[in-house]
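>>> Need a 3D model of the sequence below.
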Amino acid sequence: MTEERITETTDSAGNTHTTHTVLSDGANRSGGTNWAIILLVLVVAIVGIFFLSQMNNAEVAKDNAIADAADQVGNAAGQVGEAAQNAGNAVEDAVAN
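Sure, this is the predicted structure:
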């Protein structure tokens, strides 16, 4: 907040002298501190975005690994089914002959 004080003094000869005094509470500072805070917030935001994207990539890799494992289990089950079918056919052929 800025305050202006005006003081008028009259001497014994009748001359009037006026004094203007401006008082400030220090609100008009340079913006260096503000720029440093803005830069700090920007750096923190960039680091946060980087870490979030890395965590997202890890989640995608985990999901892909689980999907691949499930696919391999499905293929193995198919192979077991084919082996059982072949064994059943072999038993039928052995019984028939």
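
>>> all contacts plus neighbour counts: C-alpha atoms, from now on.
Will do.

>>> Three-state assignment for G26, please.
Using DSSP: H, G, I helix; E, B strand; the rest coil, the structure places G26 in coil.

>>> how far away is it from T33?
14 Å (CA to CA, to the nearest Å).

>>> likewise M55?
On the measure of CA to CA, M55 and T33 end up 33 Å apart.

>>> swap in E4?
Counting by CA to CA, the gap from E4 to T33 is 27 Å.

>>> Please, where are all the helices along the protein?
32-96 (DSSP state H).

>>> burial measure for H20, as a count.
9 (other CA atoms under 10 Å).

>>> Could you also give me the structure for this next sequence, so I can compare it with the first?
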Amino acid sequence: MADYQERPATTTTVIEKRGGGGTAIAILLLVVVVAIAAFFLISSETSKDSAIEGAATQVGQAASDVGDAAKDAAGSTTSD
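Predicted structure coming up:
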């Protein structure tokens, strides 16, 4: 006689469900937004620093010009 095994009356099916990756995309998007914001913030600070530096240079040059003019004026009054 042939060996015959009966199948069990009930079977269990295991279904593994994996995430769709929405969380990873959200985190990646957040990182990109933070990087862009940091770039513009740093860029803005650099522009402010450059403007302040330029103004300070102009004030320093103007003070030097006034000093030179005062020396010239003082020199011309003593020569007369």
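
>>> What's G60 of the second structure aligned with over in the first structure?
Applying TM-score structural alignment, one finds that G60 of the second structure aligns to G74 in the first structure.

>>> Quick one: residues contacting that match.
The contact partners of G74 of the first structure, by CA atoms under 8 Å, 6 or more residues apart in numbering, come to none.

>>> what do you get for A55 of the second structure?
A55 of the second structure neighbours (CA under 8 Å, 6+ apart): none.

>>> can we see that at 10 Å?
Contact analysis of A55 of the second structure by CA atoms under 10 Å, 6 or more residues apart in numbering lists 49, 61.

>>> how near is A36 of the first structure to G48 of the first structure?
For A36 of the first structure relative to G48 of the first structure (CA to CA), the value is 18 Å.

>>> To clarify, my last question referred to A69 of the first structure.
32 Å.

>>> how far away is the closest residue to T16 of the first structure other than its chain neighbours from L39 of the first structure?
In space, not counting the residues next to it along the chain, T16 of the first structure is nearest to T10; the distance is 4.4 Å by CA to CA, 6 or more residues apart in numbering. Shown here: T10 of the first structure relative to L39 of the first structure, a distance of 55 Å by CA to CA.
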